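Trainee: Have a look at this prediction, sequence included:
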Amino acid sequence: MWPARLDLNNAGWRKSTYSNGQGGDCLELADDIPGAIPVRDSKNPTGPVLFVAPAAWAAFIDGIRTGAR
């Protein structure tokens, strides 16, 4: 379980390679957070962050790559 408050102010956020390059639909991911993949909307960097377990994130990305529905 992740802490109720995790300081992500200095996190290394990067834009997902699956994000739209036109300024919309942009996800950012933070690296180097043990046991979690923090995900946020790049248009709202001070908004909520979704924490995803690494195995669930890997399955999600695999589904995108294979075209799963």
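Mentor: Great, that's in hand.

Trainee: Please make it C-alpha for all contacts and neighbour counts, starting now.
Mentor: Will do.

Trainee: Can you get me a residue count around T66?
Mentor: Other residues near T66 come to 8 when the count uses other CA atoms under 10 Å.

Trainee: sec struct for the residue nearest the centre of the chain, please.
Mentor: Residue closest to the mean C-alpha point of the chain, counted by CA atoms, centre = their mean, is V39 at 2.4 Å. With DSSP: H, G, I helix; E, B strand; the rest coil as the basis, V39 sits in strand.

Trainee: structure B:
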Amino acid sequence: MDLSDELKTADWRKAAKSASNQGNCLEVAPLSGGRVGLRDTEAPEKEPFVVSASVWDAFMDGAKKGEFDF
């Protein structure tokens, strides 16, 4: 399957917390080849960003450790 087709039919997920109910949310989707798609719910017309599983894992590890907290 072509990546653009896969992104259209991907199983997009977003956090169930209150912020996501207001539309300002990041959605993620698992893709073939161990890739992860990312998209902004506030800009659905923009092409999703795609990263490798290792990049996603490193980001998630940092997020869990609070490395991105402001």
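Mentor: Sure, I can see it. Model, not experiment: these values are computed from the prediction.

Trainee: Overlay them and tell me the TM-score.
Mentor: Once the chains are laid over each other, their TM-score by TM-score structural alignment, normalised by the length of structure 1 reads 0.70; 66 aligned residues with a CA RMSD of 2.5 Å.

Trainee: related to what we said a few turns ago, got a list of what the residue nearest to the centre of structure 1 touches?
Mentor: Neighbour list for V39 of structure 1: 27-30, 49-52 [criterion: CA atoms under 8 Å, 6 or more residues apart in numbering].

Trainee: try it again with 6 Å
Mentor: Counting by CA atoms under 6 Å, 6 or more residues apart in numbering, V39 of structure 1 touches 28-29, 49-50.

Trainee: ok, so what distance separates it from R65 of structure 1?
Mentor: 19 Å (CA to CA, to the nearest Å).

Trainee: thinking again about what came up before, taking the contacts of V39 of structure 1, please make a ChimeraX selection of just the buried ones.
Mentor: Per 16 or more other CA atoms under 10 Å, the buried members of these correspond to this ChimeraX selection:
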select :28,29,49
